[in-house]
Each structure stands twice: as C-alpha cells, then as structure tokens.
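A.B. asks: can you look at this prediction? I've put the sequence above it.
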Amino acid sequence: MNTMISGTGSDVLLLHGGGVSGWMWRPVLAQLTGEVRSIVPDLPGHGTSGSIDYVSHAETVARIAQLIRDQAHRGAVVVGFSLGGQLAIKLASEYPELVRAVLIVSAETRPAPARAATLALLKRTAPLARLEWFAKLQAKQLGVPSSYLAEYVRDSQALSVTTLLASVGENLAFELPRAFSDYARPTTVVVGQRERKLMHESARLTHAALPQSTLIVAEHAAHDAPFTMPSLIADEIRALLRASGPSHAK
C-alpha cells in the first residue's frame, strides 16, 4: 500500500473509507499540525494503491499490521472511518499489541439486510461511478468539501469493479469480532446524529462490547464527520493520545 507519512510526535494511523483515499483526512490533520506523526495509507484498490485490488478485510488488516510494525515500532493510535473503522476494529481485535488506542467513526458492526440484492444492484450500476455528474452527486451526499471534489471524482472514476464489489461486500457483511470485547486500551466510538438507524445501532453495539469505551453522537453530522466536524475528530484523537501515553517512531 502506498502510504503518506508526515510530521513528528506520537504515531497516528488513519484509515479512510471506501471509495476515497488518504486525502480525506486532510481537514482533520490540518487541526493537528505539529502534534502528531501521521501515517496515512491508501488502502488496496483506492487512490495511489489502485493497482492492488481490494481482496478482503483480512488481507488488508494483515497489510496494515505490517505497516505499523515497519513504521510505528511502539504501536499507533488508530483512527478509522466507515470501512476504515471496520478495519480498525478488526486490527484491534487481532493485533491489540499494535493498537495503542482506537477511534472508530461511523462503522457498521452488524450485517446489513438484503446484501445479495444490494451487491447485484451495485454491480449493474457500477459504470455510473465513472460519470462525473454521478460522482459529484455522491460527493455532495458525503459532505465532501468543494476543495476536495476533484480528488473524490478521480478516485470514484478509478475504482475497479473488483475492488468496489469486494470492499462493499465485506462492509455489508461485517460484524463485531468476539475478540474485540477483550481489547483493553482506550477506545472512542463516534456516530453522526443524522446517520441512518443501522449506523446508530452499530455504534451502540460497538460501545456495549467495551463498557470502558466512550460513545459520542456528533450533533448535526451525517456520514461525513471527518469533513464537516474535523475539530471534533481532532479533539478525540488528542484525548486518546493523552490516555494512551506517548508513542514515537524510532
């Protein structure tokens, strides 16, 4: 996976959502300038990692674990949005020694209904993603700022059908791993106030699995908190950094 690393300070790994890439974290990182060493990969099949098809959450988490071993020798605070939030949960469940704390933003943690029908429809409509007007419509629904519209359209048009179906299929089928309830380090779960019912149910389920975790409902946010409420996300990262202690690259 191609990865952007910048800054100095405690290591923070940020995992983007499906259909976008690492650029989506720029509003949050602008709030954290000079405070963290950010590690921002483009997940397989996305952005500058587009030559590697997305295969599965398991394969991607193995790649992320190796990235942390290589770049954050004392572990990292891990932040994940949507699909990236699912990956953060799986990473904390399977490699807790690498995850100093975790911030989970808008991640579904119970299987969605009618998955087969959804994927069949997605396969038929996939060519629409290559149309600029359709990509711009999706960007508006996600709250993507106009300054990042070109990046969103580019990523949407470049996403292969293989990656689209694999990543969405994994997203729809994802459920909270049993091992997640054993994760003992600082955890915060964020859900947008205006998100759909399944997302709120997922946030409560994730929080309930770790009674020591913090659940935050972001007022006025939909499925777009990193874009529309970057200061909130940055504040929660700072809180987790304080709770987990310093982590610096060697």
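C.D. replies: Sure, I can see it. Residues are numbered from 1 along each chain as shown.

A.B. asks: from now on I want contacts and neighbour counts done on CA atoms only, so please keep to that.
C.D. replies: OK.

A.B. asks: all helices of this structure, in order?
C.D. replies: Secondary structure of the chain (DSSP state H): helices located at 26-31, 57-71, 83-94, 115-125, 132-141, 149-158, 161-173, 197-209, 225-228, 230-244.

A.B. asks: and the angle for the second one with helix 83-94?
C.D. replies: Yep, that's helix 57-71 we're talking about. Angle of helix 57-71 versus helix 83-94, following axes from the mean of the first three to the mean of the last three Cα atoms, to 10 degrees, is 70 degrees.

A.B. asks: looking at the helices of the chain, which is closest to Gly17?
C.D. replies: Counting by Cα to Cα, Gly17 lies closest to helix 83-94 out of the helices of the chain; the figure is 4.8 Å.

A.B. asks: list the buried ones in stretch 127-145?
C.D. replies: Residues Ala129, Arg130, Glu132, Phe134, Ala135, Lys136, Gln138, Ala139, Gly143, Val144 are the ones in stretch 127-145 that count as buried (16 or more other Cα atoms under 10 Å).

A.B. asks: measure stretch 20-29 end to end?
C.D. replies: 16 Å (Cα to Cα, to the nearest Å).

A.B. asks: and the two most separated of the buried residues of stretch 127-145?
C.D. replies: Applying Cα to Cα across the buried residues of stretch 127-145, the maximum distance is between Arg130 and Gly143, 19.2 Å.

A.B. asks: which member of the buried residues of stretch 127-145 is positioned nearest Leu29?
C.D. replies: Closest to Leu29, out of all of those and judged by Cα to Cα, is Val144, at 15.5 Å.

A.B. asks: please tell me how far Gln157 sits from Val20.
C.D. replies: 10 Å.

A.B. asks: His220 reaches Thr228, doesn't it?
C.D. replies: No: contact between His220 and Thr228 fails when scored by Cα atoms under 8 Å: they sit 9.1 Å apart.

A.B. asks: and here is the other one:
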Amino acid sequence: MLQYDEYGNRDNTTILLLHGAGALDTFCRQYCFSDKYHLVVPHLAGAGKTADEIYDPEKTVEELFVLINALQKKRIGVVGHSLGGQIAIMLVSRRPELFYFAVFLSAWVNPRPKTIRNYCSLAGLAAQMLHCKYLVRLQGKYWHYTAQQTDTMSEYSKLITPQIYRSFFANTLDLSKIPEYQMVKLPMMAVCGSRETGDMKTSLTLLAENPNCQTIILKKAGHDFPMRNSKELNPLLEKFILNQLENPFVFPLHIL
C-alpha cells in the first residue's frame, strides 16, 4: 500500500491531499486544516518515499483505491494539485460514491503533442537541477516550506531521474478519454491562477462542462498558488468544504 503522511484526528472527516509532481508538501500551507479535518497525504510516484518510481497513472489510481478502502471511511473529500488534480479527476470519475466532494487545482487535461514533447525534452536538465541541493533548498524557501520539509525535498529529489521527470508529462490526463467525468454528480470545484498558461485555462473550461463543477480563476496567481497564494485559496477551500459536509451532495452557490 502507498505510504502516506497524516495530520489531524482520524475521527474527523478525512480529506485526501494529492500533491503535485515531485512536490510532496504541495499543501504545506493547507496543513492548518488539520485542526478540523483528518488530512492524508500519499507519497505519489516521483516524490517522498516513492521518489524513485516512474509515474504510472493507472497504477497510482489502483493504489489510491486500496488506501481509501483501508481508511474505513464511508466517504472522504479529495483535493489535488497539478498532477494530483489529474489523479483526483480519475478517482471521482471511477468511484464517485467514495467522495463527498472534489477540488482540482491547476489540473491540466488537454495535452497537446507538441507541448508534451517540449516538456519531455527538458527532462535531462530538470533532473540535473533537482539533484542540486542548493537550488532545491531555494525552491523550498520560495514555496514557504519548513526547514524539515525543505530537507526532505532536497533528499528525495536526488532520486528523480530524467525518466521519472518525463513520466509526469508523458502521462498527462486527456479529459476527452474520460467520458465518465461528465456523469459525476458530486460537487466539484476547479481552480487555476490568472498567470497560468492558456492550456491550463482551457482545462478549466473543459472541466466546467460538467455542470457540477464550478470554476474559479485566482487573480495574480501562478501555478504554485497552493503554496504562494494560500491567503486567497484557503478561504475558498474552507467555504466549499464546509458547505459540502453540511449539505452532502448539494451543489453550492458560486464562491466569489
């Protein structure tokens, strides 16, 4: 079973936090929600204790279902960022009955071959940079990581090979191949930053084709807004989550 970190009381509602590619503590600025909820952070391929594993979305989804069943909760919430957001979409599309709600942060779902090739071509250089402890520590500081979180990232990043980095992009989710998503009835929210790429904003539009998914663009926010723009993001998450738990499966008013 996937290894995971957890925060908060297990008796509270569980929220699965699916981190971005290679960034175990993507939700460092949301761990404060542990005062109300039980937070579970699986170590996905390419990060933490599974940093040396190539990302395989199908394998990851199956492992997560095993983990969810082991939690022995009737339902849970799920929040995913970037790669984790793609995985969250796959989870709720296949087994929506396991969830109260889903939040997709910067989930890229319209991969274009040329764009994928461009990202994959950078794998060698990216891996070299990830093996430089100084650069990784600078990144951790920029993301507001604690000293311990930064140390952890600088250690496991040395295990990320070009093949692993390439797998993050080569396996980008194509929403058009997940027709089940359009039938999902549980409340969903998709968010991206105003400073993100056009592809990311197009992805937001595609996710909104399901009427149960509301979409929000955070002003003056880039791709790393869970770490860098938590003052704007956290109130949105708090209101959305509370609404779903107080009124299960009732689509909420648009959050502004």
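C.D. replies: Yes, it's here. Nothing here was measured: the structure is a model prediction, and the numbers come from that model.

A.B. asks: one step back: just say which of the helices of structure 1 is most tucked in.
C.D. replies: Ranked by mean neighbour count under mean count of other Cα atoms under 10 Å, the helices of structure 1 are led by helix 83-94, which reaches a mean of 25.

A.B. asks: counting by contacts, list what that one packs against.
C.D. replies: Where contact means 3 or more Cα pairs under 8 Å, 6 or more residues apart in numbering; DSSP states H and E, helix 83-94 of structure 1 is packed against strand 10-15, helix 57-71, strand 76-81, strand 99-105, helix 161-173.

A.B. asks: can we see that at 10 Å?
C.D. replies: With contacts taken as 3 or more Cα pairs under 10 Å, 6 or more residues apart in numbering; DSSP states H and E, helix 83-94 of structure 1 sits against strand 10-15, helix 57-71, strand 76-81, strand 99-105, helix 161-173, strand 187-192.

A.B. asks: tell me the contacts of the closest residue to Pro145 of structure 1 other than its chain neighbours?
C.D. replies: Spatial nearest neighbour of Pro145 of structure 1, excluding adjacent residues (Cα to Cα, 6 or more residues apart in numbering): Phe227 at 6.9 Å. By Cα atoms under 10 Å, 6 or more residues apart in numbering, the contact set of Phe227 of structure 1 is Met24, Trp25, Arg26, Pro27, Val28, Leu142, Gly143, Val144, Pro145, Tyr148, Ala221, Ile233.

A.B. asks: which residue in structure 2 lines up with Phe227 of structure 1?
C.D. replies: Aligned by TM-score structural alignment, Phe227 of structure 1 pairs with Met227 of structure 2.

A.B. asks: was I right about Leu165 of structure 1 contacting Thr125?
C.D. replies: No: using Cα atoms under 10 Å, Leu165 of structure 1 and Thr125 do not qualify as a contacting pair, with a distance of 11.3 Å.

A.B. asks: now the common contact residues for those two.
C.D. replies: Counting by Cα under 10 Å, 6+ apart, the shared contacts of Leu165 of structure 1 and Thr125 are Leu119.

A.B. asks: for the helices and strands packed on helix 83-94 of structure 1, which one sits closest to Lys90 of structure 1?
C.D. replies: Each of those has some distance to Lys90 of structure 1 by Cα to Cα; the shortest is helix 57-71, at 7.2 Å.

A.B. asks: residue range in structure 2 corresponding to the closest one, please.
C.D. replies: With TM-score structural alignment as the criterion, helix 57-71 of structure 1 aligns to 57-71.

A.B. asks: that stretch vs structure 1, average distance?
C.D. replies: Compared with structure 1 after fitting, stretch 57-71 of structure 2 has a mean deviation of 0.9 Å; criterion: mean Cα distance after the TM-score superposition for structure 1.

A.B. asks: so what touches that stretch?
C.D. replies: 1-4, 10, 14, 16, 18, 40, 42, 44-45, 74-76, 83, 86-88, 90-91, 94-95, 98, 167-168, 171-173.

A.B. asks: hang on, the earlier thing: between Gln157 and Val20 of structure 1, which contacts overlap?
C.D. replies: Listed contacts common to Gln157 of structure 1 and Val20 are Glu151; contacts here mean Cα under 10 Å, 6+ apart.

A.B. asks: picking up where we left off before, what about structure 2, which of the contacts of Phe227 of structure 1 hold up?
C.D. replies: Retained in structure 2 by both residues aligned by TM-score structural alignment, their matches' Cα atoms under 10 Å are the following of those: Met24, Trp25, Arg26, Pro27, Val28, Gly143, Val144, Pro145, Ile233.
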